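Asks: Here is my input; please provide its structure:
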Amino acid sequence: MVDVVSIIIAVVSLVGSLVAAGFTGWISFYIDQVKRRAESKALVHKYRDPLLLAAMDLQSRIYGLVQGGLLQFHDDEERRDLVFVYTAFLVGQYFSWTWILRRQAQFLRFSTEKQNRELSRMLESITDEFSTNDRSGEFPFMLWRGQQMAIGEMMTERDGDEWHCIGYSAFVKKYHTDDDFHRWFILIEKGLQALVVAREQHDSVAGFRLRRLQHRLIDLITLLDADGTGEGRDRRDKVDAAEKCKCIKCPAKPVPKSAAVSINKQKSEVNSDEMASSTV
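Replies: Predicted coordinates:
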């Protein structure tokens, strides 16, 4: 009888220990999850504004390139750098802030919340849009993932424990004096040259990638600034759609593979002076 009681007491004690251990483990897991969610929220909050501004600057520049009058200044000696070099800077600035965000997030479970998962998905869609090559002739501005990462890393500098994108004046100096730095932006220069040629030939295909990118950037901006109170809240219109665009609420009517550029050209020439002062 004593042996039976001892066995029962031992079993009860074992079950109690297992339950306590399981409860302690669950509590530890829950606390760890809460902590990581808080870290992810703090991370997004910290880099939301610079990423928002970088996306806003880049989408605005793309708008000027494919649906504004910026390209008419490509052979203007005084403004050429503001078309070519500043465009390269804006692309690099966006890659810099996404590189910083991903670097800081690599040790966090960044996709634990729905909004963070959506942010990761949108950043990935923009990366894909830059790197996609479907052999349809849309080669301008194609940058492989490694090239995007390299540009982002080269555009970033560290100040103590903080990372940030280099300024435009520092970029211009390196762009014109550092051949190793400059070579990463040659494809962007070639993309702009291709747009100039396409504009002269009234062919809009070369701009399809940029149109889709501008749409994706607008989607990203809308997510980052859901209440619409951030910078440039009145400058978030999507350009005319391009084929194969999968953005949110894409404009229904796509730009045809030829023509349409002449219409944009007429629009831009009417407001060329205004475009020059507002977007260059």
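Asks: Every contact and neighbour count from this point should use C-alpha atoms.
Replies: Will do.
Asks: Just after the helix or strand harbouring Val34, pick out the following helix or strand.
Replies: Using DSSP states H and E, Val34 sits within helix 2-67. Under the assignment DSSP H and E, the closest C-terminal helix or strand after helix 2-67 is helix 80-105.
Asks: Against which helices or strands is the helix holding Val34 packed?
Replies: Packing partners of helix 2-67 (3 or more CA pairs under 8 Å, 6 or more residues apart in numbering; DSSP states H and E): helix 80-105, helix 208-224, helix 272-279.
Asks: wait, which of these is closest to Leu195?
Replies: Distance to Leu195, taken as CA to CA, is lowest for helix 208-224 among the helices and strands packed on helix 2-67, at 10.1 Å.
Asks: Report the angle between that closest one and helix 2-67.
Replies: Helix 208-224 runs at 130 degrees relative to helix 2-67, counting by axes from the mean of the first three to the mean of the last three CA atoms, to 10 degrees.
Asks: Tell me which other helices or strands helix 208-224 touches.
Replies: The elements that helix 208-224 packs onto, with contact taken as 3+ CA pairs under 8 Å, 6+ apart, are helix 2-67, helix 114-131.
Asks: Can you tell me what sits against that helix?
Replies: Contact with helix 208-224 is made by 48, 52, 55-56, 58-59, 62-63, 66, 119, 122-123, 125-126, 129-130, 138, 140-141, 228, 236-243, 245-248, 250, as judged by CA atoms under 8 Å, 6 or more residues apart in numbering.
Asks: For the comparison step, fold the sequence that follows:
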Amino acid sequence: MDAGIIAALITSVASVVVSVGASVWTRRQGVELERMRFESERSARDHEKRSAAKAELDRYREPLLLAVVDLGARLHTIRERGLQGYLGSTQRRGRLAVLGTVYCVARYLGTLEILYSRLALLRFDSATDTRLVAALLADIGRAFSSQLYDEDPPSGAQEGGPPAGASSLRKAERAGEPRFMLWREEQRAIGELMRGPDGTGTVCVGFACFHDSYDELFASWLDPFAEALRSPSAPDSERLARLQTLLALLVTQLDEDGGYSLTVDGTTVAPEWATPAALAP
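Replies: This is a model prediction of the structure:
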């Protein structure tokens, strides 16, 4: 074969190889550029979500902090048996003591409901401070709803267990419901009611409104909790102890300016209900 023809064939093949290689390289570069563009846009969206989550958390930090402080202080009063004295006084004072306590619970749940309605992004946010707050809020919700705390023994049960031959139905009828337990659905319902008649308010109803509408709106949700407050064993509640501990962690996380809490050498010394001594079993 003529040397010129061979050279031409080699040149042609080389040109095809180079063309194919260039095409593959171009496609790969295009895919890589597209991937980089996608990652950049996703990073920008994530940053925007984090900024929005942080801004909304900051906006509701103060009302949430107030609700946490009031609830933590009230739980401390219960556990230190300070509430028991009021329950044994006049009927009016006893009712106010109970309703004031369940109002603290309801206001916390209402403030949380408002926060979540404004900021579903909170649970997905990756900013450290916001993520810690979200984790503590979730833990508090679980502490309210868990059946692992304060399970009352079956009514009339003896130390050795139920009498032989007792039916399963009878045992179920005697089984006591754990004290101070609020399921997630109950937590959400109470939170919605605290947002006012239409359930869309951006602030919780005040105590006067709560007091006057309790029997009509709140009793079906909060009466078991209120009744548990009247029990002599209420101060020994494991659930309330756990909730107080989690609220103490939350208040120090929310209180960026130190207006409600004081920490010295890593130990919380104020408020009183959040100190190690107050949280001890």
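Asks: Superposed, what's their TM-score?
Replies: TM-score for the superposed chains, counting by TM-score structural alignment, normalised by the length of structure 1: 0.73, backed by 236 aligned residues with a CA RMSD of 2.9 Å.
Asks: could you check the angle helix 272-279 makes with the helix holding Val34 of structure 1?
Replies: 150 degrees.
Asks: what's the angle between helix 2-67 of structure 1 and helix 80-105?
Replies: 180 degrees.
Asks: still on that earlier bit, quick one: buried ones out of the contacts of helix 208-224 of structure 1?
Replies: 48, 52, 55-56, 58-59, 62-63, 66, 119, 122-123, 125-126, 129-130, 138, 140-141, 236, 238-242, 245, 247, 250 (16 or more other CA atoms under 10 Å).
Asks: In structure 2, what sits opposite His18 of structure 1 in the alignment?
Replies: If you look again at residue 18 of structure 1, you'll see it is Leu, not His. Aligning on TM-score structural alignment places Leu18 of structure 1 opposite Val31 in structure 2.
Asks: Tell me how many other residues surround the residue nearest to Arg109 of structure 1 when sequence neighbours are not counted.
Replies: Excluding the flanking residues, the one nearest Arg109 of structure 1 by CA to CA, 6 or more residues apart in numbering is Arg36, at 6.6 Å. The tally of other residues near Arg36 of structure 1 (other CA atoms under 10 Å) stands at 17.
Asks: What residue in structure 2 is paired with Arg36 of structure 1?
Replies: Here Arg36 of structure 1 is matched to Lys49 in structure 2, going by TM-score structural alignment.
Asks: Next one: the residue nearest to Arg109 of structure 1 from Ala105 of structure 1, what distance?
Replies: For Arg36 of structure 1, the distance to Ala105 of structure 1 (CA to CA, to the nearest Å) stands at 11 Å.
Asks: try Leu53 of structure 1
Replies: 20 Å.
Asks: contacting residues for the most centrally placed residue in structure 2?
Replies: With distances taken as CA atoms, centre = their mean, Leu137 lies nearest the centre of structure 2, 2.3 Å away. The neighbours of Leu137 of structure 2, taking CA under 8 Å, 6+ apart as the test, are Leu250.
Asks: wait, doesn't Glu272 of structure 2 sit right on Ala278?
Replies: Yes. The criterion here is CA atoms under 8 Å, and Glu272 of structure 2 meets it with Ala278 at 6.8 Å.
Asks: about what we covered before: for burial, what's the neighbour tally of the match of Leu18 of structure 1?
Replies: For Val31 of structure 2, using other CA under 10 Å, the count is 12.
Asks: Please identify the buried residues of stretch 177-197 of structure 1?
Replies: By 16+ other CA under 10 Å, the buried positions in stretch 177-197 of structure 1 come out as 181-182, 184-185, 187-189, 191-196.
Asks: ugh, wrong one, stretch 38-52 of structure 2
Replies: 49-50, 52.
Asks: again, but for stretch 128-137 of structure 1
Replies: For stretch 128-137 of structure 1, the neighbour count (16+ other CA under 10 Å) marks 128-133 as buried.
Asks: a markdown table please, covering these and showing distance to Met154 of structure 1.
Replies: As requested, the buried residues of stretch 128-137 of structure 1 are exported to a markdown table (distance: CA to CA, whole Å):
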| residue | distance to Met154 of structure 1 |
| --- | --- |
| Asp128 | 20 |
| Glu129 | 21 |
| Phe130 | 18 |
| Ser131 | 19 |
| Thr132 | 22 |
| Asn133 | 24 |
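Asks: Map Leu53 of structure 1 across to structure 2 for me.
Replies: Aligned partner of Leu53 of structure 1 by TM-score structural alignment: Leu66.
Asks: Thr229 of structure 1 too?
Replies: Using TM-score structural alignment, Thr229 of structure 1 lines up with Gly259 in structure 2.
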